[in-house]
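Asks: next come a sequence and a model predicted from it.
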Amino acid sequence: MFKRIGLLILANLAIFIMLSVILTVIQMVFGINFGTMSGKSLNLGTLFVFAMVVGFSGSIISLLMSKTMAKMSMGLQMIDVNNPQTPVERYLVDVVRSEAQKAGLPMPEVGIYDGEPNAFATGASRSSSLVAVSTGLLNLMNREEVEAVLAHELSHVKNGDMVTMTLLQGVMNTFVVFLSRIIGWVVDRQILRNEDDAPGVGYYVTSLVLDICLGFLASMVVAAFSRYREFHADAGAADIMGSTTPMINALQRLGGIAPNELPGNVKGFGISGGIGSLFASHPSIEDRVAALREHRYTNAQ
């Protein structure tokens, strides 16, 4: 699937926290206050610009690196879409090309990886996307179900989920940085009564702790939106297939197993994963099947 919470919850959160720590250390060691955002008075405009730079940097880096990270972390065997070598490769390329045309998308890269039943899509844009399926999924499902899963992944690409998730994560990160610095300033100046020109330990400790705590709360918001968009990708698969039945069958088959979690950089865009918590990137199989039963697909046969 078009993975957007993997590289945007774990990788993104890691990059975000890393940048926050680095910039906070720079402040503390070199006495650089980035304007007056942590001195005796707060310049909220300067602070907000700083928060946006830090907040969106991790998201944008994750977006741009998403395809490369997926290839490296999953050990993908990439298929030459112009010259597939095996019957399985030819089948996958033909299915992806046909479904991409139905969805009005350029031909994405296609890959296979060894692993438990799952699939994902990723990439920075519709014209630079990647769709991959596991050998476990190919062995588990019949052709119609595999095609439904691929249609689901292409729906993520068509819906622009990667960019949307990047923007959402960037906004969440921005407010995490903004709020943590404001609260850190209040703790430092109003509670601990620091009168020095430079921010005190209360500012640094409070900001860093809140970066982490608020960051996890923000990831819950992102995960909730990820669950929401899974319903749309399921509906998109039904539209491409011309029926809800293949997608329902694929989900029900997945519901009978416990697939391994995908790595963080592709976790949010798999066909399955992370169910049962506030950090879950996917709704339950039961909820997705119920939603599909109510969906009126647009390409009905």
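Replies: That came through fine.

Asks: C-alpha from now on. contacts and neighbour counts both.
Replies: Will do.

Asks: may I have the secondary structure class of the closest residue in space to S226 that isn't next to it in sequence?
Replies: Take S226 and drop its neighbours on the chain: the residue closest to it by C-alpha to C-alpha, 6 or more residues apart in numbering is S281, 5.4 Å away. S281 carries the three-state label coil when classified by DSSP: H, G, I helix; E, B strand; the rest coil.

Asks: wait, G160 sits on S128?
Replies: No. Contact status for G160 versus S128: not in contact, 11.5 Å apart, counting by C-alpha atoms under 8 Å.

Asks: circling back: distance check, the residue nearest to S226 against V81.
Replies: Per C-alpha to C-alpha, to the nearest Å, S281 is found 30 Å from V81.

Asks: which ones are touching the residue nearest to S226?
Replies: Applying C-alpha atoms under 8 Å, 6 or more residues apart in numbering, we find S281 in contact with 5, 223-224, 226-227, 267-269, 273-275.

Asks: most neighbours out of these, which is it?
Replies: When neighbours are counted as other C-alpha atoms under 10 Å, the busiest of the contacts of S281 turns out to be G268, with 35 neighbours.

Asks: dropping in the other structure now:
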Amino acid sequence: MAKRIFLFILTNILVLTTIMIVLSLLGVNNYIEGNNIMLGQLLVFSAVVGFSGSFISLAISRWMAKKMMGVKVINPDGPLSSYEQDLVDRVHRLSRAAGLAKMPEVGIYNSPEVNAFATGPSKRRSLVAVSSGLLQNMDNDAVEGVLAHEVAHIANGDMVTMTLLQGVINTFVVFLSRIAAWAVSQLVDENKAALVHFLAIIVFQIAFSILGSIVVMAYSRYREFHADRGGADLAGKDKMIHALESLRAHVNRVDTRQEALATMKISGGKKKRMLFSTHPDLDERIRRLHAK
């Protein structure tokens, strides 16, 4: 859990800091006049910073996932092995059933983990990738359920909604951290106010980022339940349940080196503290599908 929180905070701080430096150079962050803070200007500044970071991350999400995971994209028009052809055919068939106008890219990444993910900036520019470990350890019905789950993520527009939520959270993090830092700076000597304000922004931004991550992780868990239901509609409830049961049998085979991409995958590994977990407990996901 600590590693995931650290990566979340570090990523947000780096993105927000880079954008803030650029805006500072452009003179966009002048929200303090004398001893007064201009809330309207600060809110605009916070929204620009917060949503810019989120949309930049969304725009490069497919490219970044390919690079970080070493995904080999399958060319559907090229010479394919039997298992590559079968994988592409399954994803395309499920995508058509989900009503997608353009077929996602399909890829495989070399890893012993039993997992898969979907990402991309839009439904028309999406990617479904599976691990070699999943193809080696799951039967056809389980693979079908996993692919249906990932296609459901794309059809639900989960990448965009996650981006919008992250933008809102980033906006509040920037906005509230600066108000709190300004309030603290008013309590010290004027000669130290600027330094205290700068340091307080960092401290409060980290603290509010941790609180904000609780909301993001809660939504991540919700969208997993939603994608499970979508996967059941596409592949059949029995196959979706069988896929989750297969994942549960291989719950230890999750690559923790890609914790930053955990929210994209179908399985989050071992059960962790719920507030900071990207995925619900697999037993609970199976229980809900049985009750569907």
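Replies: Everything's here; your move. From a predicted model like this one, the values you see are computed outputs, not experimental measurements.

Asks: let me see the ranges of the helices in the stretch 1-150 of structure 1.
Replies: For the stretch 1-150 of structure 1, the helices defined by DSSP state H, counting those that start in this stretch occupy 11-30, 44-74, 87-103, 135-140, 143-158.

Asks: mean neighbour count, those: which tops it?
Replies: Comparing the helices of the stretch 1-150 of structure 1 by mean neighbour count (mean count of other C-alpha atoms under 10 Å), helix 143-158 ranks first with a mean of 26.

Asks: SS state for the aligned residue in structure 1 for I179 of structure 2?
Replies: When the structures are aligned by TM-score structural alignment, the residue of structure 1 matched to I179 of structure 2 is I182. Under the three-state scheme (three-state DSSP), I182 of structure 1 adopts helix.

Asks: number of residues surrounding I182 of structure 1?
Replies: The criterion is other C-alpha under 10 Å. On that basis, I182 of structure 1 has 19 neighbouring residues.

Asks: for N43 of structure 1, see how far away it is.
Replies: Relative to N43 of structure 1, I182 of structure 1 is positioned 10 Å away (C-alpha to C-alpha).

Asks: what of N33 of structure 1?
Replies: Between N33 of structure 1 and N43 of structure 1 the computed distance is 11 Å (C-alpha to C-alpha).

Asks: in terms of neighbours, single out the busier of those two.
Replies: N33 (18 against 14).

Asks: wait, that one sits on Q27?
Replies: Yes. A contact is recorded between N33 of structure 1 and Q27 when judged using C-alpha under 8 Å, the distance being 5.7 Å.

Asks: can you show me the helices along the stretch 201-301 of structure 1?
Replies: Shown for the stretch 201-301 of structure 1, the helices assigned by DSSP H, counting those that start in this stretch span residues 201-241, 245-255, 285-293.

Asks: export those helices to a markdown table and tack on distance to R97 of structure 1?
Replies: Written out in a markdown table, the entries for the helices of the stretch 201-301 of structure 1 read as follows (distance: least, C-alpha to C-alpha, whole Å):
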| stretch | distance to R97 of structure 1 |
| --- | --- |
| helix 201-241 | 12 |
| helix 245-255 | 18 |
| helix 285-293 | 24 |
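
Asks: any idea which of these is most buried?
Replies: That would be helix 201-241, which, of those, has the most neighbours on average (mean count of other C-alpha under 10 Å), namely a mean of 21.

Asks: how far does it sit from its chain's centre?
Replies: Relative to its parent chain, helix 201-241 of structure 1 has a centroid offset of 8 Å by C-alpha atoms, centre = their mean, to the nearest Å.

Asks: what's the angle from that helix to helix 285-293?
Replies: Relative orientation of helix 201-241 of structure 1 versus helix 285-293 (axes from the mean of the first three to the mean of the last three C-alpha atoms, to 10 degrees): 50 degrees.

Asks: against which helices or strands is helix 201-241 of structure 1 packed?
Replies: In terms of contacts (3 or more C-alpha pairs under 8 Å, 6 or more residues apart in numbering; DSSP states H and E), helix 201-241 of structure 1 is packed against helix 11-30, helix 87-103, helix 143-158, helix 161-186, helix 245-255, helix 285-293.

Asks: let's have those in a markdown table, adding distance to F56 of structure 1.
Replies: Converted to a markdown table, those look like this (distance: least, C-alpha to C-alpha, whole Å):
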| stretch | distance to F56 of structure 1 |
| --- | --- |
| helix 11-30 | 8 |
| helix 87-103 | 30 |
| helix 143-158 | 21 |
| helix 161-186 | 4 |
| helix 245-255 | 34 |
| helix 285-293 | 31 |
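
Asks: quick one, which of those helices is nearest to E116 of structure 1?
Replies: When those are compared by C-alpha to C-alpha, helix 245-255 sits nearest E116 of structure 1, at 10.6 Å.

Asks: and that closest one, how far from structure 2 on average?
Replies: After superposition onto structure 2, helix 245-255 of structure 1 sits on average 1.1 Å from its aligned residues (mean C-alpha distance after the TM-score superposition for structure 1).

Asks: could you tell me where that helix falls in structure 2?
Replies: Helix 245-255 of structure 1 maps onto residues 238-248 of structure 2, going by TM-score structural alignment.

Asks: next one: that stretch to chain centre, how far?
Replies: Computed by C-alpha atoms, centre = their mean, the chain-centroid distance of stretch 238-248 of structure 2 equals 22 Å.

Asks: over to stretch 248-256 of structure 1?
Replies: Using C-alpha atoms, centre = their mean, we find the averaged C-alpha position of stretch 248-256 of structure 1 to lie 23 Å away from the chain's own average C-alpha position.

Asks: equivalent analysis for stretch 104-120 of structure 1, please.
Replies: Distance, centroid of stretch 104-120 of structure 1 to centroid of chain: 16 Å (C-alpha atoms, centre = their mean).

Asks: what's the first-to-last distance across that stretch?
Replies: Across its full length, stretch 104-120 of structure 1 reaches 19 Å between end residues, using C-alpha to C-alpha.
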